[in-house]
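Novice: my questions concern the predicted model and sequence given below.
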Amino acid sequence: MNDQVLRRLWLPVAVVSGILILLGALIWLLFSRVESSISPDPVTIANASLSNMQQQNRLTVFSASYNATVTSTLNKLGLSARKTLIMPGTVRYELDLAKLGAKDVRWDASDNTLYVEMPAIEIARPEVHMEQIQTYDDGGILIALTDADNILDQANRKKGVDALVKQAQNPLQMKLAREAARQAVRHNFTVPLQASGIAAKVDAFFPYERSGYTERWDYSRPINEVLAEQQQKKATTE
């Protein structure tokens, strides 16, 4: 009699226990999905920031004005002509964001740092201030009687553009441009992370600085690999 009573009592208890376990599992699964949908993911945010940056195509990070002074000489028919040109112009320093891919952005979860290897700075073709160009010639016979004036102008303008580019490549200006690019890239990745409440660091560097990041770069993972792994895990749990 006692055995029958125990069996009758055990069966409802077992059923209730099973239901509670099942409910617990369902609640855990529900909360884990809600948490994953609510909790900000730094890799997902970084990937969205990268996509937005790529859509900008080219980013001007710095610009500077220069003055080129060049002189050309033409010898013709036993005569010579000389002309000097002063050419002011503005040069833009740009990042080609189309070259910034997911493989260049890596997340290191151990120290909450996003590492970004930026493409090299590119110098755009100088914008010549045509209205400010000044020319000086020797007023010789060759200029008065032939097309030497046009020939010298064309030669000087080519030399002037080349001189502006050369000035733009000086180490100090390149350093300023790289630092401006570094700050711009950091800003573009940091602001969305901070807005999501993520206290992450963003460390941006150029290819020539890669040797100083070898250890962390090899240890961290490209964000596209992390996202692919997350999607695979999500697919297996559904």
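Specialist: Great, that's in hand. Numbering: from 1, shown residues only.

Novice: okay, CA-based contacts and neighbour counts for the rest of this
Specialist: OK.

Novice: excluding chain neighbours, what is closest to Val161?
Specialist: Pro126 (6.6 Å; Cα to Cα, 6 or more residues apart in numbering).

Novice: wouldn't that neighbour be in contact with Gln167 here?
Specialist: No - applying Cα atoms under 8 Å as the test, Pro126 and Gln167 come out as separate, 10.7 Å apart.

Novice: the two: who's more crowded?
Specialist: Pro126 (22 against 17; other Cα atoms under 10 Å).

Novice: give the contact list for the more buried one.
Specialist: Neighbouring residues of Pro126 by Cα atoms under 8 Å, 6 or more residues apart in numbering: Gly89, Thr90, Val91, Arg92, Val161, Leu164, Val165.

Novice: same question for Pro119.
Specialist: Leu95, Asp96, Leu97, Lys99, Leu100, Phe206, Pro207.

Novice: most neighbours out of those residues, which is it?
Specialist: Leu95 (24 neighbours).

Novice: pretty sure that residue sits in a strand.
Specialist: Yes - Leu95 forms part of a strand when assessed by DSSP: H, G, I helix; E, B strand; the rest coil.

Novice: residues in contact with it?
Specialist: Counting by Cα under 8 Å, 6+ apart, the residues that Leu95 touches are Arg58, Leu59, Thr60, Val61, Pro119, Ala120, Ile121, Glu122, Ala181.

Novice: show me the strands in the chain, by range?
Specialist: Using DSSP state E, the strands of the chain run over residues 58-76, 79-96, 105-108, 113-117, 122-123, 127-128, 134-137, 201-205, 221-222.

Novice: let me have these in a markdown table, extended by distance to Arg157.
Specialist: Output for these, formatted as a markdown table (distance: least, Cα to Cα, whole Å):
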| stretch | distance to Arg157 |
| --- | --- |
| strand 58-76 | 8 |
| strand 79-96 | 8 |
| strand 105-108 | 41 |
| strand 113-117 | 37 |
| strand 122-123 | 18 |
| strand 127-128 | 9 |
| strand 134-137 | 11 |
| strand 201-205 | 36 |
| strand 221-222 | 46 |
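
Novice: another one to put next to it:
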Amino acid sequence: MARRMRRSEPWRLIVAIALLLAVVGGLLYAWQDYRDRAVVTKPAEAPEGPAVTQIVTARMAGMSQLRVARLSGIVQAAATDTRWGGLLKSGRVAKMPYSVDYTVDLSRLSTRDLQWNEAERTLIVDAPDIVADRANVDEGQAVVVERSGTFVTRGAGEALGTRVSRAADRAAVREATSPERLAQARELARGAIARTLAAPLNAAGQPDARVVVTFPAERGRSGARWDQSRTPAEVLGNGQ
């Protein structure tokens, strides 16, 4: 019994060291993330000098999202501020450019999402739905078109700027996610996805093949029965 306990002690030590390294690694990652985001970074050549504008981190990553549309325009945002029990009232109205990109995550497509209609020579693609990305409001190009308030304190001015920015962001998101805009983006997405998938069909000797793209909300509406006797991979293989 004592021998078994002594033999297991090295494994316990290894496990303990692994857990310790994991904890230390997690703490190090958390510190690095905090440092990148919240600590002023000094120039490498003059670490004791004043803070300067510089790139703190830069990471390159591959993207599987296909950008299919972009909504852009001008948004108007208004905000008010009240202080000193209602004695000081101020307001601001500003206009600024905005844009919102719509993407489709093609990495979610699998062979189960593809059907081949032999009679119609048509590839049916059950695509994932489009996603409206985060609104990009260009505050640097903002123009204040209206101000109100006889005396605006520094704190009130800062609060008005923050509220105007948030109001502009909310308005851009509402517009981008409205049923009308989403419908427009889906129509543009059909063409983008069809062009993307038409290229391998053409290369496989199927230049006349048609690509039909459907989205989740549209599935099951059509009464047509597609021929699934051959998978798209078999069609491409025969064409080659």
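Specialist: Everything's here; your move. Note that the structure is a prediction, hence the values are computed from the model and not measured.

Novice: and the TM-score between them?
Specialist: TM-score for the superposed chains, counting by TM-score structural alignment, normalised by the length of structure 1: 0.62, backed by 170 aligned residues with a Cα RMSD of 2.6 Å.

Novice: tell me the one of the contacts of Pro119 of structure 1 nearest Trp10 of structure 1?
Specialist: Closest approach between these and Trp10 of structure 1, by Cα to Cα: Leu100, at 64.7 Å.

Novice: now which residue in structure 2 aligns to that closest one?
Specialist: Under the alignment (TM-score structural alignment), Leu100 of structure 1 pairs with Leu109 in structure 2.

Novice: same check, this time on Phe31 of structure 1
Specialist: Looks like Phe31 of structure 1 stays unaligned there (TM-score structural alignment).

Novice: and for Phe31 of structure 1, the neighbour number?
Specialist: 12.

Novice: can you pull the contacts of it?
Specialist: Phe31 of structure 1 neighbours (Cα under 8 Å, 6+ apart): none.

Novice: please report the distance of it from Leu22 of structure 1.
Specialist: 14 Å (Cα to Cα, to the nearest Å).

Novice: please apply the same query to Leu85 of structure 1.
Specialist: Leu85 of structure 1 is 86 Å from Leu22 of structure 1, by Cα to Cα.

Novice: more crowded one of these two?
Specialist: Neighbours per residue (other Cα under 10 Å) separate Leu85 of structure 1 from Leu22, with Leu85 holding more: 22 against 12.

Novice: surely that one touches Tyr136?
Specialist: Yes - counting by Cα under 8 Å, Leu85 of structure 1 touches Tyr136, with 6.5 Å between them.

Novice: where along structure 2 do the helices fall?
Specialist: 2-38, 154-176, 179-203, 232-239 (DSSP state H).

Novice: would you turn those helices into JSON lines with distance to Leu123 of structure 2?
Specialist: Formatted as JSON lines, those follow (distance: least, Cα to Cα, whole Å):
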{"stretch": "helix 2-38", "distance to Leu123 of structure 2": "46"}
{"stretch": "helix 154-176", "distance to Leu123 of structure 2": "30"}
{"stretch": "helix 179-203", "distance to Leu123 of structure 2": "9"}
{"stretch": "helix 232-239", "distance to Leu123 of structure 2": "7"}
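
Novice: for those helices, which one sits closest to Arg221 of structure 2?
Specialist: Of these, nearest to Arg221 of structure 2 by Cα to Cα is helix 179-203, at 16.2 Å.

Novice: for that closest one, buried residues please.
Specialist: Neighbour-count burial for helix 179-203 of structure 2 flags Leu182, Ala185, Arg186, Ala189, Arg190, Ala192, Ile193, Ala194, Ala198, Leu201 (criterion: 16 or more other Cα atoms under 10 Å).

Novice: do stretch 197-208 of structure 1 as well
Specialist: Quick answer for stretch 197-208 of structure 1 (16+ other Cα under 10 Å): Ile198, Ala200, Lys201, Val202, Asp203, Ala204, Phe205.

Novice: farthest pair within the residues you listed?
Specialist: Among these, Ile198 and Phe205 lie farthest apart (Cα to Cα), at 21.4 Å.

Novice: look at Trp34 of structure 2 and say how many residues are nearby.
Specialist: Not quite, residue 34 of structure 2 is Tyr, not Trp. Neighbours around Tyr34 of structure 2, by other Cα under 10 Å: 11.

Novice: separation between it and Leu27 of structure 2?
Specialist: 10 Å.

Novice: again, but for Gly191 of structure 2
Specialist: 47 Å.

Novice: just Tyr102 of structure 2 next, same as before
Specialist: Tyr102 of structure 2 is 36 Å from Leu27 of structure 2, by Cα to Cα.

Novice: now do Val75 of structure 2
Specialist: 42 Å.

Novice: between these two, which one's more packed in?
Specialist: Per other Cα under 10 Å, whichever of Val75 of structure 2 and Leu27 has more neighbours is Val75, with 19 against 12.

Novice: that one maps to what in structure 1?
Specialist: Checking TM-score structural alignment: Val75 of structure 2 goes with Ala68.

Novice: spit out the contact partners of that match.
Specialist: Ala68 of structure 1 neighbours (Cα under 8 Å, 6+ apart): Leu85, Ile86, Met87, Pro88, Gly160, Val161, Ala163, Leu164.
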